[in-house]
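Student: Here's a sequence, model it:
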Amino acid sequence: MKILGKPTSINVRKVLWTCVELGLEPELEPWGSGYRDTNTPEFLSLNPNAMVPVLKDGELVLWESNTICRYLAGREQRQDLLPAEPAARARVEQWMDWQATELNNAWRYAFMSLVRQSPAHQDPAALQAGISGWHRHMGLLDAQLAKTGAFAAGDQFSLADVVLGLSAQRWLMAPMEHPELPAVASWLQRLNERPGFQLHGANGMP
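Tutor: The predicted model follows:
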């Protein structure tokens, strides 16, 4: 098994954390900014989006980090991370999809401005709107965690916590004022008890 991507990428780190939870030790082949160019024909033949990560498992090639995490949990038959029962699985996948479609879009402008220092993302009004939207979405997560009292999809750790945990750590590390979100803070403490999060989440990389 091989993962193509760079260890600093938040989406690669989702997959690496999932592998720790599953006891897998795939080979990491570095691709992306600062490493091998993902716009080469070799990489584009694997992922036409030119994005990392890509998983190669024998003849199987997969891209999209959340899909890769789902595949690996299913491959290892880890129903604690991704339940087989339809309603329980849907609750996990609901929060995974929310992370990819809603939360990611909420932090994009502010992250590019504050962390990446992108010259194209320095409009004050757009930055403030981005910060406000990021905080609002994190507030939704805080409300969910306060409701469950444990983890994102319920009382058991799941893949939803992997993908959301990395996003929450990015929010926490961004150089801006943060509202108090006590349920998020307690949840991050619980995540920090897991070796995979220590290696790939609370590791100093936003």
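Student: Please make it C-alpha for all contacts and neighbour counts, starting now.
Tutor: Fine.
Student: Can you give the distance from the longest helix seen in the chain to the centre of its chain?
Tutor: Among the segments of the chain that qualify as a helix by DSSP state H, the longest is helix 124-148. The gap between where helix 124-148 is centred and where its chain is centred comes out at 16 Å by CA atoms, centre = their mean, to the nearest Å.
Student: cool, stretch 24-43 as well?
Tutor: Centroid separation for stretch 24-43 versus its chain: 18 Å, with CA atoms, centre = their mean.
Student: How about stretch 48-63?
Tutor: Going by CA atoms, centre = their mean, the spacing between the C-alpha centre of stretch 48-63 and its chain's C-alpha centre is 17 Å.
Student: and the end-to-end length of that stretch?
Tutor: 9 Å (CA to CA, to the nearest Å).
Student: What lies in contact with it?
Tutor: Applying CA atoms under 8 Å, 6 or more residues apart in numbering, the set of residues contacting stretch 48-63 from outside is 1-6, 9, 11-12, 31-32, 38-39, 43-44, 46-47, 64-65, 68.
Student: what helix or strand does the one residue sitting closest to the centre of the chain sit in?
Tutor: The centroid of the chain falls nearest to Val163 when counting by CA atoms, centre = their mean (3.4 Å). In this assignment (DSSP states H and E), Val163 forms part of helix 159-173.
Student: And this one, please, so the two structures can be compared:
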Amino acid sequence: MLKIWGRMSSINVKKVVWTAQELGLDLQRTEAGGLFGLVKTPDYMALNPNSLVPVIEDDSFVLWESNVIVRYLCARHSSGDMYPTDLRERFDAERWMDWQQTTLNPASRPGFWQLVRTPPEQRDAALIAESNAAVEALMAMLDTHLAQRSFMVGERFTVADIPVACEVHRWFGLPQPRQGRPHLERWYDILCARQASKGVLDLALS
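Tutor: From the prediction side, this is the model:
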């Protein structure tokens, strides 16, 4: 049984749970992080000295860092399908996974924190506007990219779609107007219809 530590309000935990569900893995999830605490305890820090979620334990193998966990699970259980074996296709997928962490997430995080986790009277309108402008430009790029393909790296669902979709889910859920992106929205609707995304992309933000 795959053991996962982390709360479902975490975008990074969402990635791992969705991946495990796509792969049909038997999993046990333990609430951790945020209001659930646990991450500063000695037992948890023995699993992840960073005190962050998620962490998995796969038999005796412990792994942290969400996108690495997604890669590992897909490489182990879906090599050649969700995790491409062709090197160019694989690294195209990994490129988009890294882009989610290094470009899209840093742009979207300030707006998310201000609009969802900051009381209205304490919000910084300038910070929200700056974050929104950065994200809208990236969403426009994604929309253009998806105008030419069904999924992030072509005509089939791969490891690349999960992290990017979790980030888009968070952006779409923010309580504010956003520009329409028909190709991005078409792709997102397809992913929301996947059975394995239930309990991930249908959760409200928190």
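Student: picking that back up, how about the helix holding Val163 of the first structure: buried residues?
Tutor: Within helix 159-173 of the first structure, the residues that count as buried by 16 or more other CA atoms under 10 Å are 159-172.
Student: how far apart are the helix or strand that comes right after that helix and its match in the second structure?
Tutor: Using DSSP H and E, the helix or strand that follows helix 159-173 of the first structure towards the C-terminus is helix 182-191. With the two structures superposed, helix 182-191 of the first structure lies on average 0.9 Å from its match in the second structure, counting by mean CA distance after the TM-score superposition for the first structure.
Student: whereabouts in the second structure does helix 182-191 of the first structure align?
Tutor: The aligned range for helix 182-191 of the first structure in the second structure is 182-191, by TM-score structural alignment.
Student: How about residues contacting the matching stretch?
Tutor: Contacting residues not belonging to stretch 182-191 of the second structure are listed as Met139, Leu142, Asp143, Thr144, Leu146, Ala147, Ser150, Phe151, Ala165, Val168, Ser197 [CA under 8 Å, 6+ apart].
Student: where's the first one relative to Leu146 of the second structure, distance?
Tutor: By that I understand Met139 of the second structure. Applying CA to CA, one obtains 10 Å for the distance of Met139 of the second structure from Leu146 of the second structure.
Student: Quick one: residues contacting Ile4 of the second structure.
Tutor: Applying CA under 8 Å, 6+ apart, one finds that Ile4 of the second structure lies in contact with Val17, Leu27, Gln28, Arg29, Thr30, Pro54, Val55, Ile56, Glu57.
Student: now do Gln79 of the first structure
Tutor: Under the criterion of CA under 8 Å, 6+ apart, the contact list for Gln79 of the first structure reads Ala73.
Student: Look at it and give its secondary structure.
Tutor: Recorded secondary structure, Gln79 of the first structure: coil (DSSP: H, G, I helix; E, B strand; the rest coil).
Student: The second structure: which residue goes with that one?
Tutor: By TM-score structural alignment, Gln79 of the first structure lines up with Gly80.
Student: Let me know the distance separating that match from Ser197 of the second structure.
Tutor: To Ser197 of the second structure, Gly80 of the second structure is 21 Å away according to CA to CA.
Student: same check, this time on Thr85 of the second structure
Tutor: Here the distance between Thr85 of the second structure and Ser197 of the second structure works out to 24 Å (CA to CA).
Student: Please say which of these two ends up with more neighbours.
Tutor: For Thr85 of the second structure and Ser197, the more surrounded residue by other CA atoms under 10 Å is Ser197, and the numbers stand at 22 against 14.
Student: what's that one in contact with, if anything?
Tutor: Taking CA under 8 Å, 6+ apart, we find Ser197 of the second structure in contact with Trp18, Gln21, Glu22, Leu191.
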